[in-house]
Structure formats: C-alpha cells, structure tokens
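Undergrad: 3D model of this:
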Amino acid sequence: MVAVSDAIERARTLLELRRPADAERELRGLLAQNPQHSAAHSFLALALLEQGNPADAVTEAYEAVRLAPDHWFPHYVAGHVHYRERRPDLAMAAVQAALAISPEHVPTWTLLSRTHMLTGHWREMADAARRGLAIDPEAAEPASLLALALVALGEAEPAKAAAAQAVRLDPDSATAHLVYGRAALAFGDPREAADAFREVLRLDPGFDQARELLVAALKRRNPLYRWLARFQSRFRGGWWLVFLLPAVPPVIIVFVLIALLHWAAWIAESWTTLRLARAKATRLLFEGAESRVALLCCCLPALGAALLALGITLGQDALGTGGVAVMALVTPVQEAAHTSAARARAILYGWTGLLGLAIVASVALGSVGPALLSVYAALATIWVAAGVRRVFRKEQAPL
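TA: Here you go, the predicted model:
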C-alpha cells in the first residue's frame, strides 16, 4: 500500500512539474501491478491529456469512473478532460456527478465555473465561483473566475474587487494578474491594464494571451483609437434593419455610416499597430504577420487614393472607382486577420481575394459597375465576417 501511495504521489508531482511523459511511465508501471487502481487511471488520463492524446485520456477517465463510481475524483477528472476538449455538455454532467458525491471540494466548483465560461453562461459561472470561495475564501482561482464572469456581465466595481482579491491571494499567479488586467482594460484603464499584462509576461514569458492583451492595452491608450474600438466592438447594426429598407429606405444611411466608421476603426488599428511594431520598446510584442498586415492596410488607402486621383485626372471613371474599392479593402483584410478560427479566417481571406480580382477585372475592362459593387461588398464585410464567425464559433478559443 505504501508503494502504491508513493507511486501516485510521484505521478502527481511530475504532473505539477509539467512532466506528463514521466508521470505516464510511473502510472503505467503501477497499473501493470494493480490494474484496478482507480486513482492511477485518473492521473493517467491527466497525463495523456497533457501530451495531446485526448481519446486515450477519455478512455482512462471512464475506466476510473467505472472502477470507483462512488468517489468524486474520477468524475472530476472526466469533467476536466471533457472541458479541455471543449465538450461542455459532457463536462457538465461529470462535474455535477462529482458535486453530488462530494460538494465540499473547491476544484470541482472551479471546474464548474470554467465549464459555464465555455458556454457563455456568465451568471452561472459567477455563482459557481462564489460557491468555491465560500468553501475556501483564500482560493485565488475562484476569485479570478468570478472577476472574469463579472467583467462579462459588465459589473465594473465588483469585477475590479474580485480581480484585486485574486492578486492579493496569489501575487505570483500569472492568471490572477491577467484577470486583473482584463478587468482594468474592460472598464477604461488601459495604463493599469498594460502594467498588469507586463507582470504576467514577467511571471510567464510564454503567455501568448497576455502579449496580445498588452498590445490591445497599449493601443487603447490613444483616445481616438479607444473610441473607435469601443464603437466597433459594440455596434454593427442589427440585421433586422434590412427588413425596414422597403418601408424606410433612408435606413440604408445607417448601414453606410456603420460601415464607414468600422473602416475608419480598422485604419486606426493598422496605423497604431504599425507604429508600435516599429517602436524599439514594443517591437518584440508583435509577430511578423501582424506588422505585415498593418503595413498592407496602411498602404491600401494610399494606393487607392493615388488610383482615384489618377482616374479623375484621366477621366476614367472605372479607374477612380477601383481606387475607392482598393481603399475599402482594408475592412476585409483586417476582418480576416482578426478572426481566430482557422477555417473562418481562410474563408474571409478567400472573400478578400475575390474582391481584389473583381477590382482588377473592372479596371481592366473599364466597367464602373463591378468596381462600385466591390466597394459596397468590401465595406459590408463586417456583416459577412460576423456570419462566418458565428458558423465557426465552436473553433474559437475560450476566454
């Protein structure tokens, strides 16, 4: 029994040290001698999950549940595996089974909160995090999750208080500082948010999400960019306005204004990104693709304006209209670049390519109609992109 306990403890330690392959070897050695050991199957599921083997992880988790259906830990591990694989329904069932057996474990309430986060049930996420804090007021992770839920619910002061509590409880936690920065960024304090994200990167230099959020915080220090970004994130215009067009044709003006303001916001995004990517103090925060997209989107308006001026000078309406269409391409390029799901991004880049071909063809044929349609289609990409992202939203990374 002592040897079995020692093997389990060694495996647990190896998992904490992020050495899942070593933990797997330890656990398989134990299971070779004792194949009915439920905890060994549970920890093996976690080791396999960390090594990118979810199918076998699920098998081991279910075997652990079969061997010890009246113990909370195998159900918890099954829920964790399903959560990591973004299967919220299965994760929820497993977590509820664990809570029905033993409702006093904070990690289970934490996992329940994370599962609600996966489905966007913010109020339930907050409630689960509060249940965890009620059991252990010194637990930093439930405090962080509570802050995230309150940020999503728009409750500024409680969110800031919960985030500050998470940092106080675990000042060496990169996650706690990340949540604190997200709360500050969401509620209008980009400077404090930037400081928090820098602390995250000091604690964990490989935390990519912190790098992206630091870039966002640095951009939002510009008041004009901040206003345009706020407009862009909150207002695209309801699709239902389309049904008003036959009765109230002037509604089209609303669509035009929305599209133009989004275009202006993407121009601001491009210029701000390019400026930060060229600055010595911040250039390392940017990947090459980001700066290239920003440079392209800064060049498109200049190229389009040159074509417009040339078209006016030469009296070629198709060339001038094509120039306007080139300027409008900023919207589809940026919408594609800011789409995280790979297939959705590929579709939007394909759409952008088709618009570019249509512009070239219309100029070559001297036809104004296709060029004008390309202008409208490019500016309307904000709605096209929203629809594409909705189709592929299951591929989006969790918050």
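
Undergrad: switch to C-alpha atoms for all contacts and neighbour counts from now on
TA: Noted.

Undergrad: element containing Val151?
TA: Element membership for Val151 (DSSP states H and E) is helix 140-153.

Undergrad: packing partners for that helix?
TA: Helix 140-153 sits against helix 106-119, helix 122-135, helix 156-169, helix 174-186, with contacts defined as 3 or more CA pairs under 8 Å, 6 or more residues apart in numbering; DSSP states H and E.

Undergrad: give me that answer again for 6 Å
TA: In this structure, helix 140-153 packs against helix 122-135, helix 156-169, with contacts taken as 3 or more CA pairs under 6 Å, 6 or more residues apart in numbering; DSSP states H and E.

Undergrad: can you list the ones you listed in JSON lines and add mean neighbour count and distance to Ala147?
TA: Conversion of the helices and strands packed on helix 140-153 to JSON lines gives the following (neighbours: other CA atoms under 10 Å; distance: least, CA to CA, whole Å):
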{"stretch": "helix 122-135", "mean neighbour count": "21", "distance to Ala147": "8"}
{"stretch": "helix 156-169", "mean neighbour count": "21", "distance to Ala147": "5"}
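
Undergrad: and Ala344, which of these is closest to it?
TA: Closest to Ala344 of the helices and strands packed on helix 140-153, according to CA to CA: helix 122-135, at 25.5 Å.

Undergrad: List of residues touching that closest one?
TA: Val106, Trp109, Ser113, His116, Met117, Pro142, Leu146, Ala149 (CA atoms under 6 Å, 6 or more residues apart in numbering).

Undergrad: hmm, 10 Å instead?
TA: Helix 122-135 is contacted by residues 103-119, 136-153 when judged by CA atoms under 10 Å, 6 or more residues apart in numbering.

Undergrad: Now show me the structure for the sequence below, then we'll compare the two:
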Amino acid sequence: EEHPDNPGARLFLGLTLAQVGDLDGASREYKESARLAPDDPFPHYFHGQALHTLDRLDMAIREYREAVKLAPQDVRMRLNLGSAYYEQGIFESAIAQYREALKLNPGDAYIHYNLGLALADQGRFEPAIAAYKESARLNPTDPLVRYALGVVQETKGRVNEAIGEFEAAAQLAPTMAAAHAKLGWLYYNKNQVPQALEHFEKASRHDPDDAQTLHGLGLAKLASGKKDEGILSLKQAYQKEEREDKKRLIRSVLVKVGALSH
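TA: Got it, this is the predicted structure:
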C-alpha cells in the first residue's frame, strides 16, 4: 500500500488492474478512490464499467448513476448508464438517459441510433424511425442504422420503404448477409423471383450456414425452375434448422415437390 490515502493513485491502480483483467481488484481500488474523493465522478464511472464487464448490471447501474449525479454534463457517463439500463430491459430509463445525452451532444449519430433501438424494443416505432433517420442523416455511411430502419419499416408493414433501407444497407456493406436475406424474403413475397434469388445467393455466400437463408434460396430456386438445386438448398436448410415449426415448413415443401415421401 504505497499510496493508501491518495485517491488519484488508487484510481490509477484500479485502471491498471482492469487492463490486465483483474476486475475484482480494480473494483476494490475504485471503491477506495471513491471513498477518498467523494466528489470525483471517475471512480464511480470506472467502477461501473468494471461491474458492467462482469455482467453485474444492477451494481453497475448504481455506480453509473452516482457518476451521472456528480457529472451531469458528461455524455459518456449518461451513455454507459443508458446502455446498462438497456441491457437490463429497463427501456424507459435507457431512453431518458439517451435523451439527456442528446441534449448535451445532439450531433452524435451513435446516441440517436441507441435511442432508436430502445424505442423500437418498446414498440414505439414512429419515434424509433425518427431517431434512426436522424442517425442516418448524421452518419450516412453506417449500414447498421439503415438495417435497423428497414427492420422497423418492415414491422410496420411498409414493404417498399423496408426494401429501400435494406438495399441501402447492402450497398454500404456488400458482405452484410442479414440485409441480403431480408431483401430475399421481401422480394420473394412480392413475387419478384429474380431479385429474390440474387439476394439469397449473396446472403448464403456470406453466411453459408444460415438455415433461413437456405430455406429462402431453395424456394427462390424452385420458383425459377431450378428444381434440383432448389431441393438441395432446402435439404441443407432442413438439416441446419433448429426450430421445429420451421423444420415442418421446409419438410412440407420437400414433400410437395416429391423430394421426400410423407
């Protein structure tokens, strides 16, 4: 104990221990630093981070709240508190922190995105769309925002808007299998088989083990008259699918095209 009463030294030691992965040791130092410097938000903030990493979310929230109380103008502290609430499923409190963070830093695309996620998880789709759109405006090259927008538009039944967003996501991130898979299903359900096939093929190239993609790929191939290839994809989908209801669905298609007996 070389600096028993120096809060800065205890804080620094905590950070050093955290870097080498001794989070319990780090927590002890942060706690001691907070006791010695009760007005300093940083021991609480870093203690919160250590607890957050250890998945002790309720304790992390307590420390982050203390940090926010001591430094209400610090965006990072509010963001961490918000994300801990979000992971706990306490969306209302997460939203409140993100909104406060945005008052301090309205130009931060990442905060708008996080706000959108929390609103969407609450089922508040219109405000979620507004938050995502603002995030996309501030950071037009982020594919995740466009993907998230597509998901909400699809949930609202706005198929063409959803397609537009997923197309944008796929253009920004050509290897994003999830965006191609979404496009595959949307085009397939619109009876636009060539587009569906193109996107299912891209999706399965970038994520060859996804059962749902293989299922869609098989259906699109059958609809394109490529029966043998379609059956092959559907059989792969059947093997990889874990959900019983979806397995039954794939099986019924295979029976219908005569690839399986009943």
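
Undergrad: Can you give me the TM-score here?
TA: In this superposition the chains share a TM-score of 0.65, using TM-score structural alignment, normalised by the length of structure 2; 227 aligned residues with a CA RMSD of 4.2 Å.

Undergrad: picking that back up, could I get the helices and strands packed on helix 140-153 of structure 1 in TSV, plus columns for distance to Val215 of structure 1?
TA: Below are those laid out as TSV (distance: least, CA to CA, whole Å):
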stretch	distance to Val215 of structure 1
helix 122-135	26
helix 156-169	20
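
Undergrad: for those, which one sits closest to Arg87 of structure 1?
TA: Nearest of those to Arg87 of structure 1, taken as CA to CA: helix 122-135 at 16.2 Å.

Undergrad: what's that closest one aligned against in structure 2?
TA: Mapped onto structure 2 using TM-score structural alignment, helix 122-135 of structure 1 covers residues 125-138.

Undergrad: once aligned to structure 1, how far is the matching stretch on average?
TA: Taken over the aligned residues, the distance from stretch 125-138 of structure 2 to structure 1 averages 1.5 Å (mean CA distance after the TM-score superposition for structure 1).

Undergrad: returning to what we had before: of the contacts of helix 122-135 of structure 1, keep whichever come out buried.
TA: 103, 105-106, 108-118, 138-152 (16 or more other CA atoms under 10 Å).

Undergrad: How about the contacts made by the residue lying closest to Val368 of structure 1 once chain neighbours are set aside?
TA: Distance criterion CA to CA, 6 or more residues apart in numbering; nearest residue to Val368 of structure 1, sequence neighbours excluded, is Ala318 at 4.5 Å. For Ala318 of structure 1, the contact set (CA under 10 Å, 6+ apart) comprises 307-308, 311-312, 324, 359, 362-372.

Undergrad: Could you pick out the buried ones from those?
TA: Among the contacts of Ala318 of structure 1, the ones that count as buried by 16+ other CA under 10 Å are 307-308, 311, 324, 359, 362-363, 366-368, 370-372.

Undergrad: So which of these sit within helices?
TA: Among the buried ones among the contacts of Ala318 of structure 1, DSSP state H puts Leu307, Leu308, Gly311, Val324, Ile359, Ser362, Val363, Val368, Pro370, Ala371, Leu372 in helices.

Undergrad: Okay, the fifth one and Ala371 of structure 1: tell me how far apart.
TA: According to CA to CA, to the nearest Å, Ile359 of structure 1 stands 5 Å off from Ala371 of structure 1.

Undergrad: anything in contact with each of the two?
TA: Common neighbours of Ile359 of structure 1 and Ala371, using CA under 10 Å, 6+ apart, are Ala318, Leu319, Thr321, Gly322, Gly323, Val324, Ala325, Val326.

Undergrad: most surrounded residue in those residues?
TA: Neighbour counts for these (other CA atoms under 10 Å) peak at Gly322, which has 33 neighbours.

Undergrad: What sits closest to that one if chain neighbours are left out?
TA: Closest residue to Gly322 of structure 1 apart from its sequence neighbours, by CA to CA, 6+ apart: Ala371 at 5.3 Å.

Undergrad: got the buried residues for stretch 195-215 of structure 2?
TA: Buried positions in stretch 195-215 of structure 2, judged by neighbour count with 16+ other CA under 10 Å: 195-204, 207, 210-215.

Undergrad: and what of stretch 50-61 of structure 2?
TA: Using 16+ other CA under 10 Å as the test for burial, stretch 50-61 of structure 2 gives Ala50, Leu51, His52, Leu57, Ala60, Ile61.
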